[in-house]
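Visitor: Kindly return the folded structure for what I paste below:
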Amino acid sequence: MKILHIIFSFSTGGTETMLVDIMNEQSITNKVDLLIVNNVVNEALLRTINKEVNINFLNRKPENRNPIPIFQFNYKVFKINPTVIHFHNHNAINLLKYKTKAVTCLTIHDVNVSVINLFKYKKLFSISNAVLDDILRRSGISSILVYNGIRCEQIPTNSNLLDFDKFKIIQISRLDHEKKGQHVLMEAISILVNHKGLNNLQLDLIGEGSSLSYLENLAKELNIEKYVNFLGMKTRKFIYKNLKDYQLLVQPSFFEGFGLTVVEGMAAKIPVLVSDIDGPMEIIDNGRYGFYFKSGDVKECSEKIHDIIDGYNTKEIKRKISEAHGYVKENFNIKKTAQNYIDNYES
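Guide: As a prediction, the model looks like this:
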């Protein structure tokens, strides 16, 4: 099978990271190409792609209306002659100007994605039931559920819950507080530090984005500068190596199609706390494998963190951590993800 994955830009988001793992796994038994349309490429992430994957660059400037890149796009696709064209942006199929016998597929990576182009694809994949239900509700179009996956064996686990001096909290995502909700978590930390007297806290934020200045100023306003560290962009190797050294992972997003970092935290055997939105709640099975608070509720977020700290060595937390680790290994395995795509390409 000849599989061509197409994506507009190749930066450092969850979609691109997941795509690398899928391609690397698929390339073991299939011929795999990647076509990157725009000239937005993260070189470090690019280097994590297996050599078996053939990478094609169009180097178009984003939003470029010049027709020449469209001709180049179609020529590259024609020369590759794939049996499957797997898109990762809903409107990318509009670049395809000739009739192809290839199976055209789209993975929908988030909720609230525009539905206007979905009917143009032969097959649609959703990364969670949350995304699947969102698409069905807004368009009436059915899609196939294929969960994202990780390589659990690459993530060291926390073997001693009580081995820490500071209670270290980690949040990993693009710095976009209007979607990812970092300000909610920071305000919750402010309550714990300034009103509850918990001075042994540390919050590390991993990621880059347009909200950096806003969040840095917010830390000053909340008087929690010495408790909050902005670590910038880190490689997945760094994140996997260090996750086990944290006592809690928090994902305070306002909307999220899935939440891969939540899965990674569970794989590292650390507790996870998420906002009660569909994607992350699906991952923790509505509280069985993690903790949750009402989305946007700073007070409840702080209370849940406080409760987790107070009960850190209890049987409940130990049970959640152990069961969550097994649940991730069973349900969110990258080999299973890649094979699910292969099976559905052919069906």
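Visitor: drop to CA atoms for contacts and neighbour counts, all remaining ones
Guide: OK.
Visitor: So the residue lying closest to residue 278 once chain neighbours are set aside versus residue 14, what's the distance?
Guide: Leaving aside its chain neighbours, residue 278 sits nearest to residue 130 (5.4 Å; criterion: CA to CA, 6 or more residues apart in numbering). Per CA to CA, to the nearest Å, residue 130 is found 16 Å from residue 14.
Visitor: who has more neighbours, those two?
Guide: Here residue 130 and residue 14 are compared on neighbour count by other CA atoms under 10 Å; more neighbours surround residue 130, at 21 against 16.
Visitor: Wait, a strand at that one?
Guide: No - Residue 130: not assigned to a strand; according to DSSP: H, G, I helix; E, B strand; the rest coil it is helix.
Visitor: check contacts around it.
Guide: Shown in contact with residue 130 (CA atoms under 8 Å, 6 or more residues apart in numbering): 111, 257, 258, 278, 279, 282.
Visitor: okay but the fifth one is in contact with residue 258, surely?
Guide: In this case it means residue 279. Yes - between residue 279 and residue 258 there is a contact at 4.3 Å, judged by CA atoms under 8 Å.
Visitor: Next up, the contacts around residue 284.
Guide: 290, 291, 324.
Visitor: Equivalent analysis for residue 117, please.
Guide: Residue 117 makes contact with 90, 91, 93, according to CA under 8 Å, 6+ apart.
Visitor: One more pass at 7 Å, please.
Guide: Residue 117 sits next to 90, 91 when contact means CA atoms under 7 Å, 6 or more residues apart in numbering.
Visitor: Please give the structure of this sequence too, so both can be compared:
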Amino acid sequence: MHICHVNLASGFSGGERQTLQLITRQLKEGYKLTVVANPKSPFVDEIKKLNCKLILASHFSKQHKKTITADCDVIHVHEGRAIYWALIQSKRFNVPYIVTRRIDNPLKNKWLSNLAYSNATALIGLSNEIVDKIKERHPNQVTYKIPSSPVSYSVEQDNVDTIWRRFSNQFLVIQAANLLHHKGHETTIEAAKLLQEMDSNIHIALLGDGSEREKLESLVKDYDLHNVSFLGKQNRMGDWFAAADLLIHPSYSEGLGSVILEAMGAKLPVIGSNAGGIPDIIDDQESGLLVEAKDAQALADAIYQVATDKPLRNKLIIGGQEKLAMFDIKYTSSLYRDVYQTIIDGRKTS
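Guide: The predicted structure follows:
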């Protein structure tokens, strides 16, 4: 089976890491792979380490040659710009394509977007919420739910020890997300204000950067909070998962929430908002705690509950490990194989 994966993002965030993980798994399973990627992305450097055919395309209008997909069975699209590359390639050289959608925003009602999605052979959403959004715009398209799988990170114990010393004798809560409005950091800070009065030993470390940072820092200063730290974007997440006591993810909207899966994989208890795809991961009181989005009091109460109830922490950790089975890369890769094979079989009989 020969698959052409397309990801034209210029950065290297969660979507690119998940694409890379699927590619790595498929190589282990004996796939032949072609990868079309943006030369500006660190994703390219990772692909160069693998046994893939690599095509560099700085724009979706670039690199349209018959030879690129001549013996490919399916083009697999992984982000928004890539869908237009697949549309052009498919129209010119008659190769079917599928789209994995990772965000839970409503699909744009624009002619080019509609054309690209309606010409796909299948559409995949990472969560029930994303699948619902796809069906709202394209109710007649073949649609599947296939979640992403957690990425694992290495751990350097010396780094973990440094974090422990910095936050010694404190219950360390981390929120690992870009500082963007929909990630819910304002709710976190409102919860921190409540927690400062409830328990002085709980500290929240914000791991990320973004457009909301200045506003959030001002809010912390105005509230005179001493239990919140802004630590910027981190490139050693494994160390933070190993050092922390709890991960929170109180987003207002979320495609799935892969960082929650990563924390579960590191045996951290988790708290998330009842929004987007997060409930696909967290079964409340079983694999984590769910709170309503924008409810600072509920978030503060949940953090306090986890911090002060060790049996609950252990229960959530065990529940998280059990929940991870349905997100294992071997399983999700098998779901994609079924989709690919259905398309291949369908072309043979048409």
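Visitor: Any idea what the TM-score is?
Guide: Scored against TM-score structural alignment, normalised by the length of structure 1, the superposed chains reach a TM-score of 0.83; 320 aligned residues with a CA RMSD of 2.6 Å.
Visitor: What's residue 295 of structure 2 aligned with over in structure 1?
Guide: Aligned by TM-score structural alignment, residue 295 of structure 2 pairs with residue 297 of structure 1.
Visitor: In space, what's closest to that match - neighbours in sequence excluded?
Guide: Using CA to CA, 6+ apart, the nearest residue to residue 297 of structure 1 is residue 184, at 7.3 Å.
Visitor: Correct me if wrong: that neighbour contacts residue 299.
Guide: No - counting by CA atoms under 7 Å, residue 184 of structure 1 stays clear of residue 299, with 9.1 Å between them.
Visitor: Those two: who's more crowded?
Guide: Neighbour totals were compared for residue 184 of structure 1 and residue 299, and residue 184 leads with 22 against 17 (other CA under 10 Å).
Visitor: What separation do you get for residue 123 of structure 1 and residue 143 of structure 1?
Guide: With CA to CA as the criterion, residue 123 of structure 1 and residue 143 of structure 1 are 7 Å apart.
Visitor: before we move on, what SS does residue 24 of structure 1 have?
Guide: For residue 24 of structure 1, the secondary-structure state derived from three-state DSSP is helix.
Visitor: Contacts only, for it.
Guide: With contacts defined as CA under 7 Å, 6+ apart, residue 24 of structure 1 is in contact with 49, 50.
Visitor: Run a quick neighbour tally on residue 106 of structure 1.
Guide: Applying other CA under 10 Å, we find 25 residues neighbouring residue 106 of structure 1.
Visitor: Residue in structure 2 paired with it?
Guide: So, by TM-score structural alignment, residue 106 of structure 1 is matched to residue 99.
Visitor: ok, now which ones touch that match?
Guide: Contacts for residue 99 of structure 2 (CA under 7 Å, 6+ apart) come out as 76, 77, 78, 83, 120, 122, 123, 124.
Visitor: So it, which state does it fall into?
Guide: Under three-state DSSP, residue 99 of structure 2 falls in the strand class.
Visitor: That one and residue 1 of structure 2, how far apart?
Guide: Plainly put, residue 99 of structure 2 is 18 Å away from residue 1 of structure 2 if you go by CA to CA.
Visitor: do residue 36 of structure 2 as well
Guide: Residue 36 of structure 2 is 17 Å from residue 1 of structure 2, by CA to CA.
Visitor: Nearest to residue 46 of structure 1 among the contacts of residue 284 of structure 1?
Guide: Distances from residue 46 of structure 1 to the contacts of residue 284 of structure 1, taken as CA to CA, are shortest for residue 324 (30.8 Å).
Visitor: Pull up the gap between the closest one and residue 332 of structure 1, please.
Guide: Taken as CA to CA, the span from residue 324 of structure 1 to residue 332 of structure 1 is 11 Å.
Visitor: Could you check which of these two is surrounded by more residues?
Guide: Set residue 324 of structure 1 next to residue 332 and count neighbours by other CA under 10 Å: residue 324 wins out with 27 against 22.
Visitor: How about that one, nearest residue that isn't a chain neighbour?
Guide: residue 289 (4.9 Å).
Visitor: The one you found belongs to a helix, doesn't it?
Guide: No - under three-state DSSP, residue 289 of structure 1 falls outside any helix and is assigned coil.
Visitor: In contact with it, which residues?
Guide: For residue 289 of structure 1, the contact set (CA under 7 Å, 6+ apart) comprises 320, 321, 323, 324.
Visitor: Do a quick rundown of the helices in the stretch 201-347 of structure 1.
Guide: 212-221, 236-242, 260-267, 278-283, 298-310, 315-331, 334-346 (DSSP state H, counting those that start in this stretch).
Visitor: just the ones you listed: most buried one?
Guide: Among these, helix 260-267 has the highest mean neighbour count (mean count of other CA atoms under 10 Å), at a mean of 26.
Visitor: Could you work out the end-to-end span of stretch 32-46 of structure 1 for me?
Guide: 15 Å.
Visitor: contacts for that stretch?
Guide: With CA under 7 Å, 6+ apart as the test, stretch 32-46 of structure 1 has contacts from 2-12, 23, 53-62.
Visitor: With stretch 204-218 of structure 1 instead?
Guide: Identification of contacts with stretch 204-218 of structure 1 by CA under 7 Å, 6+ apart yields 169-177, 183, 228-234.
Visitor: Can you report how many residues lie near the alignment partner in structure 1 of residue 266 of structure 2?
Guide: Correspondence of residue 266 of structure 2 to structure 1, assessed by TM-score structural alignment: residue 268. By other CA under 10 Å, 27 other residues sit near residue 268 of structure 1.
Visitor: Would you check how far apart residue 268 of structure 1 and residue 144 of structure 1 are?
Guide: Taking CA to CA, one finds residue 268 of structure 1 at 29 Å from residue 144 of structure 1.
Visitor: what about residue 173 of structure 2, neighbour count?
Guide: 24.
Visitor: hang on, it packs against residue 204?
Guide: Yes - the pair residue 173 of structure 2 and residue 204 qualifies as a contact (CA under 7 Å) at a distance of 4.6 Å.
Visitor: hmm, back to that, export the helices of the stretch 201-347 of structure 1 as JSON lines, with columns for distance to residue 79 of structure 1.
Guide: Formatted as JSON lines, the helices of the stretch 201-347 of structure 1 follow (distance: least, CA to CA, whole Å):
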{"stretch": "helix 212-221", "distance to residue 79 of structure 1": "43"}
{"stretch": "helix 236-242", "distance to residue 79 of structure 1": "33"}
{"stretch": "helix 260-267", "distance to residue 79 of structure 1": "34"}
{"stretch": "helix 278-283", "distance to residue 79 of structure 1": "38"}
{"stretch": "helix 298-310", "distance to residue 79 of structure 1": "53"}
{"stretch": "helix 315-331", "distance to residue 79 of structure 1": "37"}
{"stretch": "helix 334-346", "distance to residue 79 of structure 1": "21"}
